[in-house]
Structures are given as C-alpha cells and as structure tokens.
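[1] Sharing a model prediction with you, sequence too.
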Amino acid sequence: STPTHSYLKMLYKYPQRAYPYSQLATESRRRNRLEPEYELWDTGLFDDDRYFDIFIEYAKADEQDVLIKVTAHNRGPEAAPLTLLPSIWFRNTWVWGYENYNYKPMLTGIASSMIEVNHKLFGKYKLYCEGADELLFCEKETNFKRFIDKPNRSPYAKDGINDYITRGDGTAVNPNHIGTKAAACYEKVIPPGESVTIRLRFTNYTNHEPFADFDGVFEQRISEADEFYDDLQKAVTDPELRAIQRQAYAGMLWSKQFYYYNVNEWLNGDPSLPKLGGNRRYGRNGGWRHMCTANILSMPDTWEYPWFAAWDLAFHCVPLARLDPDFAKRQLAVILREYYMHPNGQLPAYEWSFSDVNPPVHAWATWKVYEIDKQMNGTGDVGFLERVFHKLLLNFTWWVNLKDEGGNNIFGGGFLGMDNIGVFDRSAKLPTGGRLEQADGTGWMAMYTLNMLRIACEISLTRPVYQDMASKFFEHFLHIAGAIKSLGGEEISLWDEEDQFYYDMLHIPNGASILLKIRSMVGLIPLAAVEVLDHELLDRLPDFKRRVEWVLNNRPDLASLISRWYEPGKGETRLLSILRGHRMKMLLKRMFDETEFLSPHGIRSLSKFHLKNPYEFYVNGEVFRVDYTPAESTGSMFGGNSNWRGPVWFPVNFLILDALLKFYSYYGDDFEIEYPTNSGELMTIREAVVAVSERLISLFRKGPDGKRPYQNQLDKPDADPNFEGLHQFFEYFDGDNGKGLGAAHQTGWTGLVAELIEYVYAFRTERVGEEKV
C-alpha cells in the first residue's frame, strides 16, 4: 500500500476444502492449556496445495475513481470451482429511529454490468462489473427468523446472497435488482495451475468504456508505489530485509479502519428498537458517555483485533511516521480530543473497558514522531508538539492524582498493558488486601515526566514561557527518583540490593511491606526513564538552566540519585535517569544474560531463571505462582489469550532499545558492556542495541537451516513456493524458539520491525563512513 492508498494489494489464501469448523472446535476442546494450540495448519486444510491464491488489488484513477482487480490462482492438482462475490452495501442506519439517519439509500442493478449507488448525502456512484454472470440484491437487514423466529422487515434479509449461493434459494434475493446490499456474481472453474481475473470500477463518473484505461492506470500506480518505496528504503540494501520491511509497512497501512462508537447512544439503545435492560444502560463503559468516535484509526489488526487500543496506537505511530507523518500526528492528537479523553484526564484504554489503564507512552510516541518528521522533512512541527502537550498535561495530572495512591510519588496503575505478568491480576482487588506499588508503574511515570520535560524544552526554543513547564517536570522527576529509592523517606525501596533488580512492592493491611521478587519486564521498565540534554539546548534555555542548577544545589540529596549533571558526557551532554551507572550495569547484566532475559530473538518478558525457580506467594492456603512460560499462556488470567511470562514482545523491546540509545548518547564509545553476559565480549551500548535489534529482525529472516524462526518448522511455507517470502507479523513470539503466537496478522506494534531495520542500516552506513574516514 502507498500512504495515499493510490495502490493496494493483498493476498487471501482460500482453501478448496470446506472450512473445518467442527474439527477445530472439537480438537481445541480436547486439548488442555499445557498443549500447543490446534492451528489451521494442523487440520490438513492446505494439503496437496488444494487452495486458491486470491490477489485483490486497488488502484485510484482519481480520488473518487477506484479500480479493483481480483486474480484467483488455482494452486491445486485438479480443476476447482470458485464463486467470486465482490460486494457493496450500505451501513444500516435507517432502522435506528434517529431523524438524521432515517434516509434509506438504494442500490439498483443495470443489466448485469453495473450497480448504481444512490445516497442523498454522497450523491451517485457506479460500480462497473466487467463480465459478471449476474447481479444479486438483498437488504442490509437482520434475519430475525434465523435466531428468534420474529418476522423480518424484508423478505430479502442480509444473508440472502449467502443463501442463494450455498442453498440455491432463489427467494432470498430480490428479483427486481434493488436493495441496500449487492454482489456481482462470477462463477468460475479454474484448471490446475491457471488463474482468472475479474475487473471492477467504483466511480462517481459516467464512463461508457470503464475498462479502456484500466491496465494503464494499474501499471502507473504500481510504478509509483515501487518508486516511493525505492526512495524510502534506499538505505536498506539486503533484498530479504527490504521485502520484510515493505510488507510490514503495507500491514501498517492496511490496518487503518473507520471506528465509530457513540457510547451514550450505545448504552441508551436506539429509539426504534426494543428497550434495553438496566444492566446495559449502566454496563460496560458506563462512565464514558462523553465518548463519541468517528475517525479512521490505526487498529492492532483489522482482521483479528479490529478495535481501538491506546498504547498500541502510540507504538503504531512510530513506523507510520516514516510513511505518512501527518497521519501519525493526527492519530496521536485525536485520542486527546474531548470526545476521547475523559473529562478527568484519563485516556481510554480499549473498547471492552475504557477505564482500564494502559502505560503512559503517548508523550514518548509524540516525541518519536516529531523526531522522525523532523528528520524526513527538515523542520519539526512545533505546533503539533504544543497542541499535544496541553492535552497531555491533563492526562499527567490524572495519573498523579489517581495512581499515586500513597501520595509518595510511587505509582500503581493496574495491569498496565502486560496482562498476566504479575503474580496477581494487577487490575483486580488484591487477595491480601492493601495496595501494590509497581516498579513498572513508577518507571512509566518517570519516563512520562522526562518525555514531557523534553517536549517542553523543544517548545521553549520558540516559546520561552514553556521553560516554566520544563522546570516543573524536572522537579517532578526528581521526586519520583527519590521515592523509588526510599518510599516516603523510609528505608524501603523498589530496588533490591541482594538481587540487583527492581520489583513490585506489596503493602498489606498489617503494615508489612513485601517485595514480589519476580524477574520480569516490570523491573526493566525503569531503564526507559532517561533523557539527555546537550549544552547547546541548555544554553538556549537560560531560565530552565538556572532553575535546574538552583534545585540541584539546594537538594543535593535528590541530585545524587539521578544524574551526573556536573559530569558532562559525550558532547557536553547532561544525563537525567533514575539509574546511576551501577544500577544500569546490573540491569543490563541480567537483560543481556541468555540464561535470563536475552533470547535468540529479543528480550523476554520474564526471566528464564523462573523455569527452574518459579515464584510462589501463599495467601490463606492458596498458592499464586509465576513460571517461565515461553509460548502461549497456561493460565486463565485475562482469558489466557496473551502471555507476558516469557514471550518476546516488540513494543517493550523497542522502548528499552530506544532508551539505551539515549544512554549511549551520554556515555559514548568509551563505555563498554559485556554482551552477551558471561561471553567475555565487550561492546558499546549502541553496538549492543544493534545486536538485540538483529535478534528481533532474525525472527523473519531465514536461518542457517533455511527456515524463518517465527514459522517454527512449519513444513508448508518451506515446501510450497507460493508461500515463499510471505510474512505474517504475529502479536508476540516464543521466548525460546521465536515461534509466532497470538494474532497472526497483528502488524500493529510488531510493525516496529520496520523501524529496527531502518535503524540497523543507519548504523551500518555510519560505521562504513567512519571506516572510510
């Protein structure tokens, strides 16, 4: 896909055998949580190559003139029938009972070659259907008879076309060729190894020869798309990596979706429909009646996860900024608008519970998108920063007021996106009573504070009054840094000196405080709380610099905790971090240890230490346990549908690598670390970042055995040339072997692999330049 969607192409592998619904259900019920998931591959559905490759392409001749091409290849050994049904329909708003939506539009068939589209708001369009066998029409109306035996509003309900094709029910479609849902029907029998192509055109123009320029337009748009990506990928010379990156970019662009959710209307129900029970009126998202969305958003995946998620969206915007920085900026700005953000400042988490709490990564993503936009276009969009900054002030205040439960700058927050990473469900009431102070919640907030500080500094370069806000966030950061070392002035810390690691702390009603010693991503998140300011920036912000130096001179107790302000780093930089050099080294020592966090394909979400040393916590005779589980979850927490107890997840990997680059910008090449731990090999922080990035990228590259780790020894992709080079960007990956897990099409934040490829090649190019010098 191009960013403007002037050209798009997708592939759907469609089996020739009946879909094995009952087989999947029966076998999945038989298996327990300790067994691997029963996948589509396991059913034999693609055996003997009995499937079609269906390529669907779109090309724009103009903004309101879209050409559509569908090419179906029979990969099987025998001729096989295929019914193609390119469809068009109206969203049913006329039954709601609202005056503004009561107009019913119309689709009308003209012979068997065109469907005329009439809508009072959008005017007239035409769908030209070259060579269609027939046009089929029904209404976009629920078939009540099918499930509650209630009379239908129309004899031609919305599954009428399905019933006509699969059951031969001629009474299910409208013989007058009118309706609000329609399909052009193409019945084909495709010989083995051959293909058929159908062509359509959707336009608001009347065209007596709609397919005369069809092939020419496609050739031009494909050429333009190739030219766009040739320029975007000019630094990436490896053909395999170029293909991986381009497919990742395409997945990001295909994952856009129109998202409409009027919470107030949803809770109240529609005027013309039966009244809803009280549970619905005060049910899910009942506290978000202000929320009314009608935007094109970047979804985790429009195929398997077609819903809005706030922290996913923030990560999506990083690779999207390479493709379309304006779209990325609009994405970050829109969910801060008053029709998304709660009046109290909370950002909506995701649609099944807007009140849950996602990590506060919005300011981080805002700064990343600003940097990428500035790099690509030469100037930074300070207006965008300022617009987002004002709204983030409200969200920051919500965090401080609500999630700092003890009033001591140590934060909770609940599950914070990492579903089952804790020994307890961190979004539920604790079985012990009391409260949980979270190392990641506090780390996230320290990071948030520094992100806001950096944004305020950038805006201050043109609007000096913002130096006051930079000072405010600097001082807030100092207080968080002090609190994470000693809670409320007590000699209690989230840092454990014995293990040299950060842990969550449980405060129980009897006054005791217990460190929950689970070596997880929770304890690595404090690495992300880092910022580096160079002397040129500080010299241009005299008020901020003066205030910083006053605070450090008058509160040396705090200054000593967080930075080497008076020890300039590379290029006269100044470091702000809750980690002094020793703690950073200790965290990196664990993180780069292959017996703990470092897997062959990235940083694990839970240390492999817990494979032989599970963590157990006893409450009232019940044991709560955390084991190293590198693949799918073996428990039921959060439905057991994702797992943060061992697998590799791209978003947190990317965030930590990004933070380490900031440490590198301060320490430079003179500071070396052992990578991997106990290997005896020393390298700079930046070289270690590149090495981890290459491990993440290796998930998609062919290994020495000719196989891609994320496919995990699947035979079909290796044996069938028509699977070669087709990548799926899974939700997360096995912490041992790299197998793709969860949603198979969630380019979403896994699309960050495109940015890692960009970074690795930038490093290589720079290194080659240094060698030439």
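    Yep, that arrived.

[2] C-alpha from now on. contacts and neighbour counts both.
    Fine.

[3] Show me what the longest strand seen in the chain is packed up against.
    The residue-count maximum for a strand in the chain (DSSP state E) belongs to strand 51-62. Secondary-structure packing of strand 51-62 (3 or more CA pairs under 8 Å, 6 or more residues apart in numbering; DSSP states H and E): strand 7-15, strand 65-74, helix 214-232.

[4] tell me the most buried of those?
    strand 65-74 (a mean of 21; mean count of other CA atoms under 10 Å).

[5] Beyond that one, next helix or strand please.
    Next helix or strand after strand 65-74 toward the C-terminus (DSSP states H and E): strand 80-84.

[6] Give me the angle between that next one and strand 65-74.
    On the basis of axes from the mean of the first three to the mean of the last three CA atoms, to 10 degrees, strand 80-84 is oriented at 160 degrees to strand 65-74.

[7] Check which residues of strand 80-84 are buried.
    80, 82, 84 (16 or more other CA atoms under 10 Å).

[8] what angle sits between it and strand 51-62?
    Using the same axes, to 10 degrees, strand 80-84 lies at 30 degrees relative to strand 51-62.

[9] who touches strand 80-84?
    16, 74, 184, 185, 186, 187, 188, 189, 190, 191, 192 (CA atoms under 8 Å, 6 or more residues apart in numbering).

[10] what about versus this one:
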Amino acid sequence: HFYFQQTDETLFTENETNTQRLFNFPNKTAFVKDAFHEAIAQGNQYMHQLCREKQQGTKFAPVYRLKIEGKSSATITLRLVNQELAEPFGKNFETVFKDRLKDADEFYESFHPKDSALDTDKIQRQAFAGLIWTKQYYHYDIERWLEGDPGLPKPPANRKNGRNNKWKHLKNEDVISMPDKWEYPWYAAWDLAFHCVPMSLIDPVFAKNQLILMCREWYMSPLGQLPAYEWNFFDVNPPVHAWAALSVYRIEKAVHKNTDVDFLKRIFQKLLINFTWWINRKDENDNNIFEGGFLGLDNIGVFDRSNLPPGSFLEQVDGTSWMAMYALNMMDIALEIAVHDAAFEDVATKFYEHFVMIAESLNEVGLWDEEDSFYYDLLYLNDGSVRRVKIRSMVGLSVLFAVSIIDSEKLKKLPDFIKKINYFRNYRQKTGKYLPIEHDTEDGSTLVTMVNKERLVKLLQKMLDENEFLSPGGIRALSKFHDRNPYSLNIHGNDYGIRYVPGESDSGMFGGNSNWRGPVWMPVNYLLVKALKKYHQFYGNNLKVEYPTGSGNFMNLLEVSNALAKRI
C-alpha cells in the first residue's frame, strides 16, 4: 500500500508500450507508460488533462509543485507498507522513520575503519549506497527481441541482422549491478567485476552471485566469451573477472571470516572456458602478443583499435598485460583451491607457464623502448613495415597490473607445484630463456611479475612525474607530456593524432562521451595502488623511489601507494 500526503493533483496511466514512439505504429490507447513524462517534463497539456481525469490505472503518481528558495528545503511525506493503515502519518510514522535511519546508520558504521575521518566515512557510505541503489531488474531475451513481442508490430527486417544477432542464447532476467541505472541502465561485464569488489564488503553473497551470473550458460557465449555490454556483446573488454573473483574471495575471508572455496571452484570451471576463448583469439605472429578488440583503453589510442587501417594489425601492450594478469589470477585461484584440493596443482602450473610465455613475449618482441624507458604498441602495416606507436598512456603502465606473490607457507603445502616450477625455471635458465620471477631468500616467498626491478623503477619514474602521469587526483590516463607534444601518425595518406585533453572529450570515438585522454580513471588507479602494495610486500625497504619524481623525497612502494590513494 502506498500512502502520500494530500495533493491537489494525481495522475493515472497504464503500463503499455508507446508503439507510436518506438515503431511509428499507432497506439492502442493514449494511456502509455511514458504518459507522465509527456505530461510533466514535456508540458503536454492535453496528455496532462487526460491523466488527471483518469481515475484508475496500472501506473499512478501524486504531483507536488513546490517553490524552494536557495539554501532552504521542503519535505514530502510518503509511505510504502504491506498492510492497510488507518493513520499512515500518525505518531507511528515518526517512530518507524527514526528506526530505519538508525538501522541504516548502524549498518554503514559497522564498515567504517576505526579512527577514520568523518569525511572519508561519508565518502564510503555514499559509495556503498550508490552500489546498492544501482541494482536493477534487467530483462533482455535476444531471440524474442529479434523476432518481436507477441501482440506488437513486427520489428523491421534489418533487426535480424543488427547488433547482437548472434547472441540468441542470451536470456537475461535478473537483478544486476548497473554502471548507473539512470544514465547507463545496462550491465557491462568488466564494470560489474569492479562493482563486486567493494560490494563484497557489505554483501559478499550478492557479489559472488553476480560474478557467477555472468558465466552462466544464458550469459556466456557457447565459445566462452563473456557478454561485453548491451550495445555490442561481441566487444572485447579487459578480462578482470578472475581478478574480481579472487578479490571477493579474499575480502570475504578477511572481513566476514568465511572461506568459500566452493565459490572459487565453481567460477574457476567457467573461467577456464573463457580463458581458452581468449587464448584462441587472433594472434598474427603466434607469439603470445594479443591484438584487436576494445580492451578498455582504446579511448586513449590514436585510433579505434577494433577498426584499424585496412591490412594492418596492432600488437598491444595492454591486451598482453591484461592476459598476463588473467593468467596470474587463474594461477592464484588454482593455488588457493589446491591447498584444499591437491587435484588443482597441475592446472596452477599450466597457468604459471602461460604467464611466463606471455611475459617473455612482452619483453622480447620490441614493445619496450629503451630510449624512452616505456612500453609502446607496435603497428604492423600491410606493406611489411612496423611502427612503434609512441604514446605515453596508461597502456604502457598496464604491465604493472600483472604481479603476484606466492608465500612460502602456501608453497610448503604444494610440493608438486614447487617441483614443476623449479624444473621450468632451471630449464629456461639453461636455455637462456626469459623468466619473470624472483625469490626472496629471507622468507622463501616468490615474486611473479611482468617487469624486472630495473624496468619497474624506470616506469615508476615516469608514472610519478608531475609533468607526466602524476596529477593532484591520481595517475592520468594520458601523460601530460602530450600537452606540448601531441602525437601524430600518417598511414597511407591518412592522419591520426592524439593530444592531452584533461577536460571534455574532443573526439567522437566511442560515442564522444568517453574521454580518457588526460583525466584520472578510478578503476585502473585502484589496480596500480594494489600492484604497488604487492611489489612492496616483496621488496620492502630495499626498493625506494622518488615521490614525486625529481623531488628528492624517497619513499618505499607502500608509502607511494598510500600517497596515491590519498590523491585519488
């Protein structure tokens, strides 16, 4: 039952599709589902009058007209309850309202860190509230969409060849975490993965179910691809699902004292299929360097990497880094399960080998530029020439994401895994092959990383330079170096370019409202902060860098990560 304060005006309509607006097909009734929008927002007086005169319907709204002066407020009292009330706004109303406020305060306060500042508590509460309120019921049956709804006009013939027409298996009917259910009321698989990490602090069950949901048979394609986002499920976004699953598992274990190995086993089985789909993606030179696809950082590229100049292909630093990170995440999941089930030791070794091969390729095929001390993409043209795309962006820093530490206590429980990685290491050392691994002789832990210590320091010099990546709000997606040094590239008479744009986008790529050419992007900054903490866990005070670069102020990587987090 819905109770509302007395108002002079109430509107009614029906929950019927506006076929005139959608399909240019006459409506069966004037009372369509968007009638209130037409009456109020659009100021349609005729529709307004119709809705006022209608005394019943499947949609209803009381209308309040308030004039609110600056710095003042007004209150409207409403109540939704599962029983009839004789006095819905009597004394009981205030009691219930205060009780619910108290419940909410106690809920959020239980997650605030001890001795935290009031401002940070408010930020955390607002962030959690945003996660909770952007859940949305989402119903999308692609086969039904292509064929049309019963009782409604047949869709245009070209729809059957339109977007997502190959995803007929996709039948979504769930409550899902949305990027923003007002502006972006559709899920995006990799956005959702990031949502689930903080969500696991307040609702780990929902977070785990969301990650598993994306891997279910009515979401994941038969070939193993996760649906990217509604606009084009075929797009290729960074594979962060395994990272999110591992993060959610660890947070639930630490905060809620629940070790849900069954969750890891369940999602691991599905991610094996997705990882295989990734590995089988096009690789022109068969060298573990990944190419093509909207990998989340295309917005800071010189061109849309999903639509390269004809006859060309791009060997991508970030595509390769994401896959290395994926392999390490899968290795870590397998190792965690193997502590409880030794049958998973073998597959952990397999993912370790995958990572080594990918890391070797990244460091030995020319993506590293010794002069600039940075990683750049390589563009292969149809005339056989190769261009290094010298853009200083988050793409080159993405190699830092792929890092893991295997502690000695866990290794002691995995004798077969130790035996196999020792054999693999010794073999590669004898044959002079690249091996991205370091051992700590003091505590026996093992660092697995894409970059050696020397290159790590060089990358951090760029990243922590205020004239390059370090901004007052975190790490820029595109270096400020390009403010005075715009990058341009001419291919077969066509000019491509990029420059530092810290404000609104000046490019029409990806809808135009997608500027990463200068602003700070939160998710990858979070990955950088977490990566720095892992590097510090291994190197400790044996590795200190200038922060900011050129300041003469040296910090260990934990201190740097905390300083970055404060800026963000």
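    Yes, it's here. This one's a predicted model, so the numbers in the text were calculated from it and none came from an experiment.

[11] In strands, which of the contacts of strand 80-84 of the first structure appear?
    74, 184, 185, 186, 187, 188, 189, 190.

[12] hmm, back to that, can you redo the helices and strands packed on strand 51-62 of the first structure as JSON lines with distance to residue 678 of the first structure?
    Output for these, formatted as JSON lines (distance: least, CA to CA, whole Å):
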{"stretch": "strand 7-15", "distance to residue 678 of the first structure": "45"}
{"stretch": "strand 65-74", "distance to residue 678 of the first structure": "53"}
{"stretch": "helix 214-232", "distance to residue 678 of the first structure": "39"}
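
[13] Select, out of the ones you listed, the one closest to residue 740 of the first structure.
    Comparing those against residue 740 of the first structure with CA to CA, the closest turns out to be strand 7-15 (18.5 Å).

[14] now the closest one: which residue numbers in the second structure?
    Taking TM-score structural alignment as the measure, the second structure aligns no residues with strand 7-15 of the first structure.

[15] Please identify which of the buried residues of strand 80-84 of the first structure is nearest to residue 215 of the first structure.
    Lowest distance from residue 215 of the first structure to the buried residues of strand 80-84 of the first structure (CA to CA) belongs to residue 84, with 20.6 Å.

[16] which two from the ones in strands among the contacts of strand 80-84 of the first structure end up farthest apart in space?
    Farthest pair in these (CA to CA) is 74 and 184. Separation: 20.7 Å.

[17] residue ranges of the strands in the stretch 451-600 of the first structure, please?
    Using DSSP state E, counting those that start in this stretch, the strands of the stretch 451-600 of the first structure run over residues 495-496, 501-502, 504-507, 513-516, 530-534, 573-577, 598-599.

[18] matching residues in the second structure for the last one?
    Under TM-score structural alignment, strand 598-599 of the first structure corresponds to residues 470-471 of the second structure.

[19] mean per-residue distance, the matching stretch to the first structure?
    Compared with the first structure after fitting, stretch 470-471 of the second structure deviates on average by 0.9 Å (mean CA distance after the TM-score superposition for the first structure).

[20] Spatially nearest residue to residue 374 of the first structure (excluding sequence neighbours)?
    Of all residues not flanking residue 374 of the first structure in the chain, residue 380 sits nearest, at 4.3 Å (CA to CA, 6 or more residues apart in numbering).

[21] Please confirm that the one you found is located within a strand.
    No - under DSSP: H, G, I helix; E, B strand; the rest coil, residue 380 of the first structure falls outside any strand and is assigned coil.

[22] any idea how far residue 266 of the second structure is from whatever residue of the second structure lines up with it?
    Aligning on TM-score structural alignment places residue 380 of the first structure opposite residue 259 in the second structure. With distances taken as CA to CA, to the nearest Å, residue 259 of the second structure is found 14 Å from residue 266 of the second structure.
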